[in-house]
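Novice: Let's see this in three dimensions:
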Amino acid sequence: MNDVRVVAFDCDGVLFDTVEANRAYYNHILAHFGHPAMDEHQLRYVHIHTVQQCVAHLFADDADRQAAMAFRASIDYGKFLKYLTIEPHLKALLDWMRNRYKTAIATNRTDTMERLLREFGLVDQFDLVVTSRDVERPKPFPDPLFKILSRFGVEPRQAVFVGDSEVDEATARAAGVPFIAYRNPALEANWHIESLEEIKGFLQGSGTA
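Specialist: The predicted model follows:
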């Protein structure tokens, strides 16, 4: 992997453990409209899709969806940050990559991404952040990774994408970018890792498939 110049990361499940934050956030919206809390299938869905897709998935009626989106816009996301935890070894990895690689985020989050990075002191750690608002077609389409490749003027083989879901796998495949699967051995990937600190070894050429 000596030719790699750009390392791109998914957000949820890779940079942060967001399961409980997502649960609390969407259950808060559901409760406001008198709906029951999410089941595990719905929780998995909201982990990997855009907020528009998630609301559409949770609210079958079109009028309810519109009302839910309007209510969602009024929510202060800050109250849910206490449910988030940063992934182990992330800050050390980003510090090591600084001045060695370009770093980017490709996420299906929308207007919560900037707040999240600011709260955890990571705003200056990434050279580019691509949310679902920044592309015409969000993940699993390749557009977020294409935007990253274009920004840094690199070929797909000169980048890697670190993700944890089927959506991330499909995005990397569609873009032709080598994929590192994080803590999900069921995914088809070029490499599998259980800890972010393993990425350093891969980038230095010592990682194993």
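Novice: from here on, contacts and neighbour counts on C-alpha atoms
Specialist: OK.
Novice: Strands of the protein, start to end?
Specialist: 6-9, 16-17, 85-86, 102-106, 128-130, 159-163, 179-182, 191-193 (DSSP state E).
Novice: Pipe those strands into JSON lines and attach mean neighbour count per row.
Specialist: Output for these, formatted as JSON lines (neighbours: other CA atoms under 10 Å):
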{"stretch": "strand 6-9", "mean neighbour count": "23"}
{"stretch": "strand 16-17", "mean neighbour count": "16"}
{"stretch": "strand 85-86", "mean neighbour count": "16"}
{"stretch": "strand 102-106", "mean neighbour count": "23"}
{"stretch": "strand 128-130", "mean neighbour count": "20"}
{"stretch": "strand 159-163", "mean neighbour count": "26"}
{"stretch": "strand 179-182", "mean neighbour count": "25"}
{"stretch": "strand 191-193", "mean neighbour count": "20"}
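Novice: Identify the residues contacting residue 171.
Specialist: Neighbouring residues of residue 171 by CA atoms under 8 Å, 6 or more residues apart in numbering: 139, 140, 141, 142, 145.
Novice: if you set the cut-off to 7 Å instead, what comes out?
Specialist: 139, 140, 141, 142 (CA atoms under 7 Å, 6 or more residues apart in numbering).
Novice: Nearest to residue 160 among the residues you listed?
Specialist: residue 142 (13.1 Å; CA to CA).
Novice: follow-up on the earlier one: redo the strands of the chain as JSON lines? Include distance to residue 112.
Specialist: Formatted as JSON lines, these follow (distance: least, CA to CA, whole Å):
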{"stretch": "strand 6-9", "distance to residue 112": "16"}
{"stretch": "strand 16-17", "distance to residue 112": "13"}
{"stretch": "strand 85-86", "distance to residue 112": "15"}
{"stretch": "strand 102-106", "distance to residue 112": "13"}
{"stretch": "strand 128-130", "distance to residue 112": "12"}
{"stretch": "strand 159-163", "distance to residue 112": "19"}
{"stretch": "strand 179-182", "distance to residue 112": "22"}
{"stretch": "strand 191-193", "distance to residue 112": "27"}
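Novice: Could you also give me the structure for this next sequence, so I can compare it with the first?
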Amino acid sequence: MSRLIERIRAAAFDLDGTLVDTAPDLALAANTMLELLGYSPLARLKIEALIGEGIERLVEGALIESIDRVAGPAALAVAHSQFRRVYAARLFDRSRVYPGVMAGLQSLKAEGIPLCCVTNKETAFTSPLLDAAKLSRFFAFVLCADHAEERKPRPDLLLAASARFQVEPTEMLYVGDSPVDVAAARAAGCLIAAVDYGYADLGRLAKERPDWIIGGVDELVALPVEPRSTNVEA
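Specialist: A predicted model of the protein is given here:
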């Protein structure tokens, strides 16, 4: 049976919810921000649902969930400042690399597949987080939200990644955990494998019909070419 890695010439990876479980530190930063502003903290699951579209969306969403209204520009500016200060100091206190990630990345590198990280996180947080997680060494480059005019689900970042690898988008695999990742890959023309352990509801993720739904990054090296999505019901 032919393997997927015999068809692709490069692979790109989402960060939050795919490579690293960052929810514990994001939740701590968000709730610390809310408490500093005099608002009620949120359950972790509510914050997990806000992860994936960048810090701005997370902060805005946390405020809406906590105070049940859209915050004004001045309040948002203060909230963003508080969140960034707290999160920058605790990027990898409670966050952990998911099982299978290290082994999976090592296997792909051993097969000669060049790798990169493509995330809606900003460079100021992404670079030190990847360093702390000991993942930077696997990636030829990292593209973040501040590297393109439009972040995911628009295709800009993935198109930029394939261009840097000098491959066609159809020759690059993207690995993510959310409908946002699936939409970005589809828009760019990339193949898409979705992990089943991230922050998205699995039923909703399956409805987006990624090419494959996998249980770990370490499955990629042996993944068959034939698309293997799941029939999980919402």
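Novice: Identify the single longest helix in the first structure, thanks.
Specialist: helix 19-32 (DSSP state H).
Novice: give me the stretch of the second structure that it matches.
Specialist: On the second structure, the counterpart of helix 19-32 of the first structure by TM-score structural alignment is residues 23-36.
Novice: ok now that stretch, how far from the chain's centre?
Specialist: 19 Å (CA atoms, centre = their mean, to the nearest Å).
Novice: can you pull the buried residues of that stretch?
Specialist: Residues of stretch 23-36 of the second structure classed as buried: 23, 24, 25, 26, 27, 28, 29, 30, 31, 32, 33, 34 (neighbour count, 16 or more other CA atoms under 10 Å).
Novice: Also stretch 87-105 of the first structure?
Specialist: 87, 90, 91, 94, 97, 101, 102, 103, 104, 105.
Novice: What is the neighbour count of the closest residue to residue 179 of the second structure other than its chain neighbours?
Specialist: Computed as CA to CA, 6 or more residues apart in numbering, the closest residue to residue 179 of the second structure that is not its neighbour in sequence is residue 205, at 5.7 Å. Residue 205 of the second structure has 25 neighbours, counted by other CA atoms under 10 Å.
Novice: how close does residue 205 of the second structure get to residue 32 of the second structure?
Specialist: Separation of residue 205 of the second structure from residue 32 of the second structure (CA to CA, to the nearest Å) stands at 30 Å.
Novice: swap in residue 179 of the second structure?
Specialist: 28 Å.
Novice: ok, back up a step: mind checking which of the strands of the first structure is nearest residue 73 of the first structure?
Specialist: Of the strands of the first structure, nearest to residue 73 of the first structure by CA to CA is strand 128-130, at 20.1 Å.
Novice: Read off where the closest one ends up in the second structure.
Specialist: Using TM-score structural alignment, strand 128-130 of the first structure pairs with 141-143 in the second structure.
Novice: post-alignment, the matching stretch versus the first structure, mean distance?
Specialist: Comparison of stretch 141-143 of the second structure with the first structure after fitting gives an average deviation of 1.0 Å (mean CA distance after the TM-score superposition for the first structure).
Novice: Could you list the residues in contact with that stretch?
Specialist: By CA under 7 Å, 6+ apart, the list of residues contacting stretch 141-143 of the second structure reads 116, 117, 118, 119, 157.
Novice: any idea which of the residues you listed is closest to residue 15 of the second structure?
Specialist: residue 119 (5.9 Å).
Novice: Report the separation between the residue mapped onto the closest one from the first structure and residue 13 of the first structure.
Specialist: Using TM-score structural alignment as the criterion, residue 119 of the second structure maps onto residue 107 of the first structure. Residue 107 of the first structure sits 11 Å away from residue 13 of the first structure, going by CA to CA.
Novice: who has more neighbours, these two?
Specialist: Just comparing residue 107 of the first structure and residue 13: by other CA under 10 Å the higher neighbour count belongs to residue 107, 27 against 19.
Novice: so the more buried one sits right up against residue 133, yeah?
Specialist: No - shown here, residue 107 of the first structure and residue 133 do not form a contact pair, counting by CA atoms under 7 Å, at 9.7 Å.
Novice: counterpart of residue 5 of the first structure in the second structure?
Specialist: Residue 5 of the first structure maps onto residue 9 in the second structure, by TM-score structural alignment.
Novice: How about the contacts made by that match?
Specialist: Residue 9 of the second structure touches 113, 167, 171, 172, counting by CA under 7 Å, 6+ apart.
Novice: Give me the angle between the longest helix along the second structure and helix 23-36.
Specialist: Secondary structure of the second structure read by DSSP H shows that its longest helix is helix 73-89. Per axes from the mean of the first three to the mean of the last three CA atoms, to 10 degrees, the angle that helix 73-89 of the second structure makes with helix 23-36 is 140 degrees.
Novice: Show me what counts as buried in helix 73-89 of the second structure.
Specialist: So, applying 16+ other CA under 10 Å, buried residues of helix 73-89 of the second structure: 76, 79, 80, 82, 83, 84, 86, 87.
Novice: and if you look at stretch 213-231 of the second structure?
Specialist: 213-214, 216-218, 220-221, 223-225, 227, 229-230.
Novice: ok so, going back, select from the contacts of residue 171 of the first structure the one having the most neighbours.
Specialist: Going by other CA under 10 Å, residue 139 tops the contacts of residue 171 of the first structure with 24 neighbours.
Novice: What does that one correspond to in the second structure?
Specialist: With TM-score structural alignment as the criterion, residue 139 of the first structure pairs with residue 152.
Novice: circling back to that earlier point, could you export the contacts of residue 9 of the second structure as a markdown table, including distance to residue 188 of the second structure?
Specialist: Output for the contacts of residue 9 of the second structure, formatted as a markdown table (distance: CA to CA, whole Å):
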| residue | distance to residue 188 of the second structure |
| --- | --- |
| 113 | 19 |
| 167 | 12 |
| 171 | 11 |
| 172 | 10 |
